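> after the sequence you'll find the predicted model.
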Amino acid sequence: MNQFKPRKRELSVGEVAARCGVAVSTLHFYEAKGLIASRRNAGNQRRYARDVLRRVAIIKVAQRTGVPLAEIREALQALPAWRSPGAADWQRLSVTWRARLDARIRRLERLRDQLDGCIGCGCLSMDACPLRNPGDVLGEEGPGARLLEP
């Protein structure tokens, strides 16, 4: 009797890219960043376990909500490597990300609400500008805009 237990069918990088709707280079990037893993077959080609499909889906959702890749990697490393992430796993991940997303939404709403009073002024040093120069503290340094985005 044959004692060899065949592996579940693994996926090539092209198959994963097609199934996930991402470029092959994106998968290479995710792998280089430690977000997903593959093994090499005898021909030195990447082969992915099927659970990578769900992991890439999680990465894409997290990225769309603004979660930095370092945080995504940290969260994925906390999941068991031997199985696909499930609903309970997603619940744990999304709780933290949801709180950050809510805070980001609040910051963006405040910015949006303050922006209306600044559009068109262009100087960013008027005492009426609540975004960049509250109280016109930069006006004491001389004329012109003093703050630039990095």
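Right, received. Where do you want to start?
> from now on I want contacts and neighbour counts done on CA atoms only, so please keep to that.
Noted.
> center of the chain, which residue is that?
Residue closest to the mean C-alpha point of the chain, counted by CA atoms, centre = their mean, is residue 63 at 2.7 Å.
> in contact with it, which residues?
Each residue near residue 63 by CA atoms under 8 Å, 6 or more residues apart in numbering is listed here: residue 69.
> and it, helix, strand or coil?
Classification of residue 63 using DSSP: H, G, I helix; E, B strand; the rest coil returns helix.
> what does residue 47 give?
Going by three-state DSSP: residue 47 is strand.
> what of the one 3 residues further on?
For residue 50, the secondary structure call by three-state DSSP comes out as coil.
> now residue 118, what's its secondary structure?
When classified by three-state DSSP, residue 118 comes out as coil.
> kindly report the same for residue 16.
helix.
> could you check how many residues crowd around it?
22 (other CA atoms under 10 Å).
> that one against residue 53, yeah?
Yes. Counting by CA atoms under 8 Å, residue 16 does reach residue 53; the two are 6.7 Å apart.
> where along the protein do the helices fall?
Taking DSSP state H to define them, one finds helices in the chain at 13-20, 24-32, 52-64, 69-77, 87-115.
> another one to put next to it:
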Amino acid sequence: MSIAAAKGLLSIGEVASRTGLAVSAIRYYDDEGLVAARRTPGGKRMFLRSDIRRLSFILIAQQLGFSLEEIRVQLRQLPLERTPNKRDWEKISKGFRAHLDARIGMLERLRDRLDGCIGCGCLSLEACKLYNPDDRAQKAGTGPRLVLQKSVDAGTG
């Protein structure tokens, strides 16, 4: 048994096999500081088993549309020097939950208002007279205010 295996470390190939990520992606995430490989005397990257969870989290978060910077901010809350425990993951989930809830709310508003007024200020649809009479949503700012914000002070809810 190698020293790395005795310490519970996995090679980059083993991590790739367990996560489904390409070795090049794992190297990139390591270079970006999202995971922290340990190096053998020969320079080979070795990873903790807990890095499988970190990498899986990165993969899922990216598929949900989060940027690497948003993911990095959340992962900074996890310890690098030890395997994150349940409490560590609960802390990170609270921050991510707020982002997800906001995105879910925006998607629901988009779904519910896409066929009518989205508060864009165009006033080209007859229905806008019902949802946004006299373009009151413009007071909340430019763009699709009725989708981007939970409510606007235009009587639109």
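Great, that's in hand. These numbers come from a predicted model, not from an experiment.
> please state their TM-score.
Overlay of the two chains. TM-score (TM-score structural alignment, normalised by the length of the first structure): 0.68; 126 aligned residues with a CA RMSD of 2.8 Å.
> circling back: quick one: closest of the helices of the first structure to residue 41 of the first structure.
Nearest to residue 41 of the first structure among the helices of the first structure is helix 13-20 (12.0 Å), distances taken as CA to CA.
> and the closest one, what does it pack onto?
Judged by 3 or more CA pairs under 8 Å, 6 or more residues apart in numbering; DSSP states H and E, the packing partners of helix 13-20 of the first structure are helix 24-32, strand 46-48, helix 52-64.
> how far apart are the first one and its match in the second structure?
For helix 24-32 of the first structure, the mean distance to aligned residues of the second structure following superposition is 1.4 Å (mean CA distance after the TM-score superposition for the first structure).
> OK, contacts around the closest residue to residue 41 of the first structure other than its chain neighbours?
Leaving aside its sequence neighbours, residue 41 of the first structure sits nearest to residue 47 (CA to CA, 6 or more residues apart in numbering; 6.7 Å). Each residue near residue 47 of the first structure by CA under 8 Å, 6+ apart is listed here: 10, 11, 12, 13, 38, 39, 40, 41.
> can you say which of these are buried?
The neighbour count (16 or more other CA atoms under 10 Å) marks 10, 11, 13, 38 as buried among those.
> any idea how far residue 58 of the first structure is from the residue lying closest to the last one once chain neighbours are set aside?
Right, residue 38 of the first structure. Spatially, and ignoring its direct neighbours in sequence, residue 38 of the first structure is nearest to residue 48 (4.8 Å; CA to CA, 6+ apart). Residue 48 of the first structure sits 16 Å away from residue 58 of the first structure, taking CA to CA, to the nearest Å as the criterion.
> try residue 40 of the first structure
Separation of residue 40 of the first structure from residue 58 of the first structure (CA to CA): 24 Å.
> what does residue 19 of the first structure give?
Distance of residue 19 of the first structure to residue 58 of the first structure, computed by CA to CA: 14 Å.
> go on, residue 7 of the first structure?
24 Å.
> who's more crowded, those two?
With neighbours defined as other CA under 10 Å, residue 7 of the first structure and residue 58 compare such that residue 58 has more, 18 against 7.
> identify the residue of the second structure aligned to that one.
Under the alignment (TM-score structural alignment), residue 58 of the first structure maps onto residue 57 of the second structure.
> residues contacting residue 130 of the second structure?
Contacts of residue 130 of the second structure (CA under 8 Å, 6+ apart): none.
> in TSV, list the helices of the first structure along with distance to residue 136 of the first structure.
Shown next, in TSV, are these (distance: least, CA to CA, whole Å):
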stretch	distance to residue 136 of the first structure
helix 13-20	51
helix 24-32	45
helix 52-64	37
helix 69-77	38
helix 87-115	16
